[in-house]
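Novice: mind folding the following:
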Amino acid sequence: MARFPEQPLSDLEAQMQRDDPRFAHALETGRPYRPRKYRHGSAWLLLAISLTTFIAGVVAGQGLLIAAGLVLAGVAGHLLDRRQPFARRRVHPRKL
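Specialist: Got it, this is the predicted structure:
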C-alpha cells in the first residue's frame, strides 16, 4: 500500500476550512451540505426583486426604476455565477 505525505492533505483541509466552514463541518460530522458555490437562494430572490422593479419601471414609465432593475439583475447574475471571483483565484508560478 502506498503511503502519502500528510502535509498536502492537512493543507487541503485547512484551505477548505477557510473557504467554506459550514461545508467542512458537514464533512466532519458526516451530514452532507452543499458547498457555498452551489447555494443560490439569495441570488434568486434578488433576481425576482430586480424583475419586479424592472416591470414596475416599464409600466410606470420611470427610467430610474428600469435602470435599478437592470443593475439588480446584473448583481444577481454575478451571484449566480459558479466560478470563483477573480480576486480569489490563485496564480501559481511555473517552475523552470
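Novice: can we go C-alpha only for contacts and neighbour counts from here?
Specialist: Noted.
Novice: so the residue nearest the centre of the chain: helix, strand or coil?
Specialist: In the chain, the centroid-proximal residue (CA atoms, centre = their mean) is Lys37; its distance is 4.1 Å. Per DSSP: H, G, I helix; E, B strand; the rest coil, the local secondary structure of Lys37 is helix.
Novice: I'd like the structure of this one too, to check against the first:
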Amino acid sequence: MSRSEDERLVALEARCACDDPLFARAMSIGRPRRPREFRRTGAWWALAVTTAVLIGGVIVANGLLIATGLVGVGLAAQLLDPPT
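Specialist: Next up, the predicted model:
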C-alpha cells in the first residue's frame, strides 16, 4: 500500500477507537463484537421495566403510572428502532 493509504487506515482506526473502544479492542484481538449502534440490551431492559410500570398502573388504576408507562414504552420502542 502507498503511504497515503496507510495514513487513511490509521486515521480510520483511530476514529473507530475513539467512537467505540470496545468494538475496536475486540477487533484487534480477533474476537469481533457488534458495534455500539447495534447493541440494544439497554433498550430491551427499558422496554421490560416500562411495560411493568404500565401494567402496574393499569392494575392499581393510577393515571400517573399509566402515563409514565406509556411514555416509557414509546421511548424504549424508539431505542429499538434500527438506525437508518
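Novice: hang on, the earlier thing: give me the nearest residue to the residue nearest to the centre of the first structure, chain neighbours excluded.
Specialist: Arg82 (5.8 Å; CA to CA, 6 or more residues apart in numbering).
Novice: again with Gly72 of the second structure
Specialist: Going by CA to CA, 6+ apart, Gly72 of the second structure has Thr50 as its nearest residue, at 5.3 Å.
Novice: tally of neighbours for that neighbour?
Specialist: Using other CA atoms under 10 Å, Thr50 of the second structure has 23 other residues around it.
Novice: need the contact list for the residue nearest to the centre of the first structure.
Specialist: With contact taken as CA atoms under 8 Å, 6 or more residues apart in numbering, Lys37 of the first structure is in contact with Arg82, Arg83, Gln84.
Novice: my guess is Leu72 of the first structure contacts Phe54. True?
Specialist: No - between Leu72 of the first structure and Phe54 there is no contact under CA atoms under 8 Å: 9.2 Å.
Novice: which helix or which strand is home to Gly56 of the second structure?
Specialist: Here Gly56 of the second structure sits within helix 41-60, counting by DSSP states H and E.
Novice: looking at the second structure, where would I find the counterpart of stretch 30-38 of the first structure?
Specialist: Counting by TM-score structural alignment, stretch 30-38 of the first structure falls onto residues 30-38 of the second structure.
Novice: what about that stretch, start to end distance?
Specialist: 19 Å (CA to CA, to the nearest Å).
Novice: one more: stretch 23-35 of the second structure?
Specialist: End-to-end span of stretch 23-35 of the second structure (CA to CA): 6 Å.
Novice: lovely, talk soon.
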